[in-house]
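[1] I would like the atomic coordinates for the input below:
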Amino acid sequence: MQITIRLLASFRQYTPAGHAPDTEYPCKVKDNARVSDALAELPIPHGKAYTFLVNGRHAERDLVLQEGDLLSVFPAAGGG
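    Take a look at the predicted model:
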């Protein structure tokens, strides 16, 4: 199954070779993959905090992805 990945803000630097860092790129995942499965395959270094949206909406990590979904991932906001 194919979904689309969009890495935002400083995470653009982790866009795979062959894709412009300011664009979305296709990603194959297994059928019935959950958000957590797709996130585990991203080239974002372990330990980086992030937030994600599926099709522009907040989603849980256990949401089952559908063909054509857009997974947007960006660094978690910090502040104080």
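
[2] Could you use CA atoms for every contact and neighbour count after this?
    Noted.

[3] does L39 belong to a helix or a strand, and which?
    helix 35-41 (DSSP states H and E).

[4] From T51, how far off is S72?
    According to C-alpha to C-alpha, to the nearest Å, S72 stands 8 Å off from T51.

[5] now the other sequence, so there's something to compare against:
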Amino acid sequence: MANFTLSEREKEVLKLIIYEHTTNEIAQRLFLSQETIRTYRKNLLCKLDARNVAGLVRRALQRDIIPINI
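    From the prediction side, this is the model:
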């Protein structure tokens, strides 16, 4: 697995994705545009070597990137 670093903002976006917030909800919550959120998601997919959001969540859990209370 490749080494990478996530910014605090990337971690924040990732957490909101994991908790099933839509692009619009994340954008509103973080006072960013939807396009910016899509860019964050695209970069997260690349950094975590995931093909889709399900893979993104799986990789985040595997690598213990975000503590999740399930």
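
[6] Next, the TM-score between them, please.
    Put the two chains on top of each other and the TM-score (TM-score structural alignment, normalised by the length of the second structure) is 0.29; 48 aligned residues with a C-alpha RMSD of 4.7 Å.

[7] returning to what we had before: would you mark the buried spots in the helix holding L39 of the first structure?
    Residues of helix 35-41 of the first structure classed as buried: 35, 37-39 (neighbour count, 16 or more other C-alpha atoms under 10 Å).

[8] now swap in stretch 13-28 of the second structure and tell me
    Residues of stretch 13-28 of the second structure classed as buried: 13-18, 23, 26-27 (neighbour count, 16+ other C-alpha under 10 Å).

[9] Span of it from start to end?
    The separation between the terminal residues of stretch 13-28 of the second structure, taken as C-alpha to C-alpha, is 12 Å.

[10] again, but for stretch 39-53 of the first structure
    Across stretch 39-53 of the first structure, the straight-line distance between its terminal residues is 11 Å, by C-alpha to C-alpha.

[11] Look through the second structure and tell me its longest helix.
    Assignment by DSSP state H gives helix 34-47 as the longest helix of the second structure.

[12] Output the contacting helices and strands for that helix.
    Applying 3 or more C-alpha pairs under 8 Å, 6 or more residues apart in numbering; DSSP states H and E, one finds that helix 34-47 of the second structure contacts helix 8-18, helix 23-30, helix 53-62.

[13] Nearest to T36 of the second structure, out of those?
    When these are compared for distance to T36 of the second structure using C-alpha to C-alpha, the nearest one is helix 23-30, at 7.8 Å.
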